[in-house]
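S.K.: sharing a model prediction with you, sequence too.
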Amino acid sequence: MILTKLSDRNQEDALLWRRIVAGLEKEVLRLPPSERAWIASRLERIGRLQEELHALFLQGGGPEACRDCGGACCDRGRHHATLVNLLGFLLAGSQPPLPDFARPCPFLGEGGCLMEPSRRPFNCVTFICDAIEDRLDAAGREDFYARERELGALYGEFDARYAGSSLRGILIRASRLKDADLLAPAVGAVV
C-alpha cells in the first residue's frame, strides 16, 4: 500500500513537472524584452554567486565530506528546485535535467547532482554541514555567509515579483497556483 502511494505520488510529481516546464516555456516566449532583461541580469548574478559558493564548498573539502557521509543532505531535495532554477535553464535555451521522482532528490544521479552549481537550487548551494564549515577558515566562513545573504536577497526579488517563485519549491508553488501563470505578478508586487 505504501509503495503504491509513493509510486502514485512520483507519477503525479512527474506529470506536474512536465506541465510546469511546458507552461513556463510558453510564458518565457511571451516575456517583453524589458522583463527578460530584468530576469537575465539577476540570473547572471545568481549564477556567479552560486559558483563562488561552490568554490568555497570545494575549498572546505566538500566532495570528501560528502563521500564520507554518503551525501545524506543531497538525499532530501524533492522540493528544492525553484522558478529561478527553471528560468536559468530556459532563458539559456536549454532544458533542465529530467527528474527521477523515485529518488529522494529527483536531480541526484549516480555521479552526483545533475545540475551544474550555477543552476542548482538555493538550498543545495547554501547548505554546508559542520564537517565542511569546520574546514573553512574564519574568512572563508564569513565569505560563504555573506554570499549566501546576497543570494537569498536575489531569490527574494523573484519571490516578491512572481507568483510562482518560492524557496519552498516549484512543485509546491505550482500546486497551490493551480493553472495560474508562474510569471504572473506576485500578490502585492510592484513591477
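M.R.: Cool, the structure landed.

S.K.: okay, CA-based contacts and neighbour counts for the rest of this
M.R.: Will do.

S.K.: check which helix or strand covers residue 84.
M.R.: Following DSSP states H and E, one finds residue 84 within helix 83-91.

S.K.: mind listing the helices for this structure?
M.R.: 2-29, 33-59, 62-69, 83-91, 122-126, 130-135, 138-161, 170-177 (DSSP state H).

S.K.: for the fourth one, which helices and strands make contact with it?
M.R.: It stands for helix 83-91. Judged by 3 or more Cα pairs under 8 Å, 6 or more residues apart in numbering; DSSP states H and E, the packing partners of helix 83-91 are helix 2-29, helix 33-59.

S.K.: list the buried residues for the first one?
M.R.: Using 16 or more other Cα atoms under 10 Å as the burial criterion, the residues of helix 2-29 that qualify are 10, 13-14, 16-17, 20-21, 24-25.

S.K.: before we go on, here's another structure to hold up against the first:
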Amino acid sequence: MNRKNASKNQLLRMPTYLYHLRMLDESGEKFVTAPQLARALDLNVELVKKDLALVSTSEGTPRVGREVGQLIKDIISFLEYDQTTEAILVGCGSLGKALASYEGWSEFGLKIVAIFDNDISIIGQKVNGLTVLPLERIKEVQEIYSAPIGIITVPKEAAQITAERLVKAGCKALWNFAHVHLMVPRRIVVQDESMASSLAILNHRLKELDS
C-alpha cells in the first residue's frame, strides 16, 4: 500500500468504503466483491477495483471476493486511523464546542488535546474533559504536545491571524472551518471545510431532480 499513489478522490472514497464494510461486518458478511461494493455505493465497478487494489493486502478470490474483516483492517491502516494524531482547536463557539465534544474522533486516529478561545466568559469552561484556555497559551501548550494539526473554528474575521498563530506555534496542517481563504506558507497543509459549498451542490442537484 502506498498513500503517495492515491489521488484525492480515492482518499475521499476510502471512508465511504470503510463505513459500508463495517455495516457488512456487523451483519455477519464474511466476503465482499468489487461489483457488490459498486452497486451498494453507486460507483463504477472498475473504479472500485482500482481502489481496492490500492489498499488491499490480498488479491481476493474470484467470485468470492475479499475478506470483509481484512479489508477493514487494510483501509484503517491505509488511512492511518490506527495511529493517533494530536490536534489543537481554536474557537470554542457552537461549532468548535461540537467538534471538541465529538466522541468518535478516536475511530479516525484524531485526538484533540487542547481548546483555545479569547472570550473570557468561555475560558476556564470544561469541554469533553478539556479546559478552554486563553489564546496566549497556544505556544506553551504546543511546547508540550507539538500537535501537527490546528483546527480553526473562529469567525472568518479572525481566521487569518489564528492561522498565523498556529503556524508560528508549530502546526503543520490546518483544518479550516472559517469559510475564508488562508494565506500560509506553502509547506503548510490546509483543508478547507465549507458547508456553504456543500449546500450549493445539494441545491443544484435538487433542482436537477425537479427539472
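M.R.: Okay, I see it. Keep in mind that what you see is a predicted model, and the values were worked out from it rather than measured.

S.K.: TM-score for these two?
M.R.: The TM-score (TM-score structural alignment, normalised by the length of structure 1) is 0.27; 94 aligned residues with a Cα RMSD of 5.6 Å.

S.K.: hmm, back to that, tell me the angle the helix holding residue 84 of structure 1 makes with helix 138-161.
M.R.: Inter-element angle recorded for helix 83-91 of structure 1 and helix 138-161: 80 degrees (by axes from the mean of the first three to the mean of the last three Cα atoms, to 10 degrees).

S.K.: before we move on, the earlier item: to residue 108 of structure 1, which of the helices and strands packed on helix 83-91 of structure 1 lies closest?
M.R.: When those are compared by Cα to Cα, helix 2-29 sits nearest residue 108 of structure 1, at 14.9 Å.

S.K.: that closest one packs against which elements?
M.R.: Against helix 2-29 of structure 1 (3+ Cα pairs under 8 Å, 6+ apart) you get helix 83-91, helix 170-177.

S.K.: which of those sits most buried?
M.R.: Highest mean neighbour count among the helices and strands packed on helix 2-29 of structure 1 (mean count of other Cα atoms under 10 Å): helix 83-91, with a mean of 22.

S.K.: number of residues surrounding residue 66 of structure 1?
M.R.: When neighbours are defined as other Cα atoms under 10 Å, residue 66 of structure 1 has 17 of them.

S.K.: sorry, slip of the keys, the one I care about is residue 9 of structure 2.
M.R.: Residue 9 of structure 2: 9 surrounding residues under other Cα under 10 Å.

S.K.: secondary structure element for it?
M.R.: Residue 9 of structure 2 belongs to helix 8-26 when assigned by DSSP H and E.

S.K.: packing partners of that helix?
M.R.: helix 68-78.

S.K.: and the angle from the helix it packs on to helix 8-26?
M.R.: 140 degrees.

S.K.: quick one: buried residues of helix 68-78 of structure 2?
M.R.: For helix 68-78 of structure 2, by 16+ other Cα under 10 Å, it's 68-69, 71-76, 78.

S.K.: I'd say residue 166 of structure 2 and residue 150 touch.
M.R.: Yes - with contact defined as Cα atoms under 8 Å, residue 166 of structure 2 reaches residue 150; the gap is 6.4 Å.

S.K.: check contacts around residue 153 of structure 1.
M.R.: By Cα atoms under 8 Å, 6 or more residues apart in numbering, the contact list for residue 153 of structure 1 is empty.

S.K.: can you pull out the helices in structure 2?
M.R.: Counting by DSSP H, the helices of structure 2 are 8-26, 34-41, 45-55, 68-78, 94-101, 138-145, 156-168, 195-210.

S.K.: who wins for proximity to residue 130 of structure 2 among those helices?
M.R.: Closest among the helices of structure 2, using Cα to Cα: helix 94-101, at 8.8 Å.

S.K.: buried ones in the closest one?
M.R.: Under the neighbour-count criterion of 16+ other Cα under 10 Å, helix 94-101 of structure 2 has 96-97, 99-100 buried.

S.K.: quick one: list the elements packing against that helix.
M.R.: Using 3+ Cα pairs under 8 Å, 6+ apart, the elements in contact with helix 94-101 of structure 2 are strand 85-90, strand 126-127.
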